[in-house]
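Asker: Sharing a model prediction with you, sequence too.
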Amino acid sequence: MKKLLLATAISATLLTGCGGSSDDNNEPMTAQFTLGVSDAPVSNVKAVWVAFDSIIINAADGERPTFETRTAEGEPVMVNLMEFTGSDVFGLINDEVVAPGEYQWLRANIVNGDEANIEMTSHVVYNDDTVAPLVVNRKNNDGIGEIQINDFTLAVGENEFVLEFDLKKSLVDPSNSEEVNLKPTGIRLENLAEVEDIEGTVSETLMANCETDNLDIAPETGAFGHAVYLYSGDVVEPKDLYVDGEVSPADAPIATANVVMNEETGMNEFEIGFVAAGSYKLAYTCAAHIDDAEVLDEAVTLYSIQDVTVVAGEDANVTFDIAE
């Protein structure tokens, strides 16, 4: 069961809506729309604060239901994505009534980072506690950024969706700018009724072997980047995180997850949330610390790859270990 954590301070107001069809008793047929956010974390920051101003969905008939995501004081809702990883979800809007049917896009309006008001606008906090504005680019220079996801369907009845932010693919820190860019290429919209989780462990021996075999890319400071990457099952030669402009290549990861030591179990664990049923490849690497989504880097090697099948109604469990 996915964990939908709803913030009581949110004011999610339906400003405009579109009418639905009717059943045999002339009662309107409606969809209840719930939306949350979650993320796959990145290793060089401790907080990624995103200020959500509103959510707009665009119906095929042109109607645009709009939902404000604001606190009781009227401020944009601030979400630290790093606190909602794996299958944990922060609820933005809950059970809003809209018409069922095909929708052309969903757009999240984000308040871009502003150094003059950094704590109430989108920003990144690095591990050394330095802070940088977080910006989503769009044509209008009005302080609002847009994250748009195209083509989804709302069925009659309850619909629970999540915007999944893969920060390894989404966060870009340009060398010539004091701002950090949040790119929509690493963001997915998933229907919780149609997805499962992939959970697993990586053995200490495999991780140590990977570090030994990759001493040429050992970090000067800090640790190796231990992560798992998820690929479509028909990818023959999986590649690194490279995103070509606004398009993620077919052989690039669909999603990623860090490998993290669970102090209670003593195991090195990972979790990739919101994966649709189907066949995939899952790869472990210790080179995530040098994997830049803006660069196609041959030095990023995938140390162990295995096939995994996700079955509807079941979470998948995967173990990476040395060969018997």
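Answerer: That came through fine.
Asker: from here on, contacts and neighbour counts on C-alpha atoms
Answerer: Noted.
Asker: Okay, buried residues for stretch 87-99 please.
Answerer: S87, D88, V89, F90, G91, L92, I93, N94, E96, V97, V98, A99 (16 or more other C-alpha atoms under 10 Å).
Asker: would CSV of those with distance to N159 be doable?
Answerer: Shown next, in CSV, are these (distance: C-alpha to C-alpha, whole Å):
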residue, distance to N159
S87, 17
D88, 17
V89, 15
F90, 16
G91, 13
L92, 14
I93, 11
N94, 10
E96, 10
V97, 10
V98, 10
A99, 12
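Asker: Does anything pack onto whichever strand or helix holds F274? Which helices or strands?
Answerer: For F274, the host element (DSSP states H and E) is strand 267-276. Packing partners of strand 267-276 (3 or more C-alpha pairs under 8 Å, 6 or more residues apart in numbering; DSSP states H and E): strand 195-202, strand 255-258, strand 260-262.
Asker: Residues touching the first one, excluding its own?
Answerer: Under the criterion C-alpha atoms under 8 Å, 6 or more residues apart in numbering, residues 87, 259, 267-277, 310-321 lie in contact with strand 195-202.
Asker: Contacts for the helix or strand just after the strand holding F274, please.
Answerer: On the C-terminal side of strand 267-276, the nearest following helix or strand under DSSP H and E is strand 278-285. Under the contact criterion C-alpha under 8 Å, 6+ apart, strand 278-285 has outside partners 210, 225-235, 301-311, 320.
Asker: Repeat the analysis, applying 7 Å as the threshold.
Answerer: The list of residues contacting strand 278-285 from outside it, by C-alpha atoms under 7 Å, 6 or more residues apart in numbering, reads 226-233, 301-311.
Asker: try this one next to it:
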Amino acid sequence: MKSITTTAAMLASASLLAGCGGGGDGDTEPMFATFNLSVSDAPVNGARAVLVCFNEVELTGDGLGSQSFTIGDDDEAVAANDSCRDAEGNVIPNTRGIDLLLLDGAKSEALITGAQFEAGNYGQLRLEIAEGSYVEQEDGSRAPLRVPSNELKLGSVTLSAGGTFNYTLEFDLRKAMVNPPGQDGYLLKPVGLRLVNNSEVGHLTGSVAEGLLINNNCTVAPADALMPVATVYLYEGADRPLAELSDNGGDNTYQPYASTNVYFDGVSEYSFSLGFIDAGVYTAALSCDVQDDPEVADEVMFLQAQNTEITASSTPVEADFSE
């Protein structure tokens, strides 16, 4: 694997060759782009924290071999922290632990800042996940969180020479995180993970009228602020019929692009948010069914839906559900 120090050496070598006249007319020096990567999340039920331990970020498929950055090799670009620990409580080196449940809606945390990658079209971004990842459950106990083959493989990235590119990895834990029967702990799958270019996405926020919840026998004013009272699902395209909408584990005509919980603020508001959505037209649908197993077709009844257009902007679009 090529580390950030290896990349720096490549830059120095290219400069030295140019200064010594080693480059002829037919030689082309590598061109570089600045790459920033952040992490965000949509909340999941039944957990107080979901800590993921990142170890390495790699771009592959540009015809020049893989280019990778190991967490902690250059703290200015990929800083490590002490959140990831082994069974004896020792800090796992070269890791950065991020609690995804702190990053709902348009919130995000930087994983890579100002890294120099060779410009090109990369077919895949790969994240290596270290030991130490866990789910803190509602009773305060911790269960291990595993990733198949300890890596997450995501979509393509295009980096143009001299440019600065900001990407975000959005974890939709309602799709991606499962608790397989008979296995120790949770499993984090690549299903529901979205790698997006920040210049091409927007955000959605909204509220739900309390009267609408009451009229449909939904939960209202829970004492626990972390208890969801409803769910909002987002579907690509406009005017999607309620009867044809699927939950995260269902097989109806239209599959969710993303989903999130509706929470009570402890006073009078019931609000929700979804971040890093590809610009386009969507159907937002409301349900008071908050349990949704991503591997099972659950009975989810939708109360109402509305069309919403997401624009590429840092200013969220509003979508309110009224009586």
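Answerer: Arrived safely, thanks for sending. A quick note: this is a predicted structure, and the numbers were derived from the prediction, not measured.
Asker: would CSV of the helices and strands packed on strand 267-276 of structure 1 with mean neighbour count be doable?
Answerer: CSV is the format used below for these (neighbours: other C-alpha atoms under 10 Å):
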stretch, mean neighbour count
strand 195-202, 21
strand 255-258, 27
strand 260-262, 14
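Asker: Save those as a markdown table, and put in distance to F165 of structure 1 too.
Answerer: Compiled in a markdown table, these are given as follows (distance: least, C-alpha to C-alpha, whole Å):
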| stretch | distance to F165 of structure 1 |
| --- | --- |
| strand 195-202 | 15 |
| strand 255-258 | 9 |
| strand 260-262 | 18 |
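Asker: Show where the longest strand along structure 2 falls in structure 1, residue numbers please.
Answerer: Using DSSP state E to define each element, structure 2 has its longest strand at strand 47-60. Aligned using TM-score structural alignment, strand 47-60 of structure 2 spans residues 45-58 in structure 1.
Asker: Now check G200 of structure 1 against structure 2: what is it aligned to?
Answerer: Counting by TM-score structural alignment, G200 of structure 1 lines up with G206 in structure 2.
Asker: distance of P93 of structure 2 from A130 of structure 2?
Answerer: 10 Å (C-alpha to C-alpha, to the nearest Å).
Asker: Tell me which of these two has more neighbours.
Answerer: Each of P93 of structure 2 and A130 has its neighbours counted (other C-alpha atoms under 10 Å); A130 has more, 23 against 15.
Asker: And the more buried one, what's its match in structure 1?
Answerer: When structure 1 is aligned by TM-score structural alignment, A130 of structure 2 is paired with V111.
Asker: Spatially nearest residue to its match, not counting backbone neighbours?
Answerer: Nearest residue to V111 of structure 1 in three dimensions, chain neighbours excluded: I144, at 4.8 Å (C-alpha to C-alpha, 6 or more residues apart in numbering).
Asker: now K239 of structure 1
Answerer: Nearest in space to K239 of structure 1, with sequence neighbours left out and distances taken as C-alpha to C-alpha, 6+ apart, is A252 at 5.2 Å.
Asker: what's the counterpart of that neighbour in structure 2?
Answerer: Using TM-score structural alignment, the partner of A252 of structure 1 in structure 2 is Q255.
Asker: what's near enough to touch its match?
Answerer: Y235, L245, S246, D247 are the contacts of Q255 of structure 2 under C-alpha under 7 Å, 6+ apart.
Asker: what about the third one, distance to I129 of structure 2?
Answerer: It stands for S246 of structure 2. Taking C-alpha to C-alpha as the measure, S246 of structure 2 falls 31 Å from I129 of structure 2.
Asker: Equivalent analysis for the second one, please.
Answerer: Computed as C-alpha to C-alpha, the L245 of structure 2 to I129 of structure 2 distance reads 33 Å.
Asker: Name the next helix or strand downstream of the one helix or strand T309 of structure 1 maps to, please.
Answerer: According to DSSP H and E, T309 of structure 1 maps onto strand 304-310. Per DSSP H and E, the first helix or strand lying C-terminal to strand 304-310 of structure 1 is strand 316-320.
Asker: Contacts for that following strand next, please.
Answerer: Residues contacting strand 316-320 of structure 1 (C-alpha under 7 Å, 6+ apart): D197, I198, E199, G200, T201, V202, S203, V310.
Asker: Which one of these is nearest to R188 of structure 1?
Answerer: Using C-alpha to C-alpha, D197 is the member of the contacts of strand 316-320 of structure 1 that lies nearest R188 of structure 1, at 14.5 Å.
Asker: Next one: the closest one relative to T71 of structure 1, how far apart?
Answerer: According to C-alpha to C-alpha, D197 of structure 1 stands 31 Å off from T71 of structure 1.
Asker: just to revisit the earlier point, how many neighbours does the residue nearest to V111 of structure 1 have?
Answerer: I144 of structure 1: 20 neighbours (other C-alpha under 10 Å).
Asker: N109 is in contact with that one, correct?
Answerer: Yes - applying C-alpha atoms under 7 Å, one finds I144 of structure 1 in contact with N109, separated by 6.4 Å.
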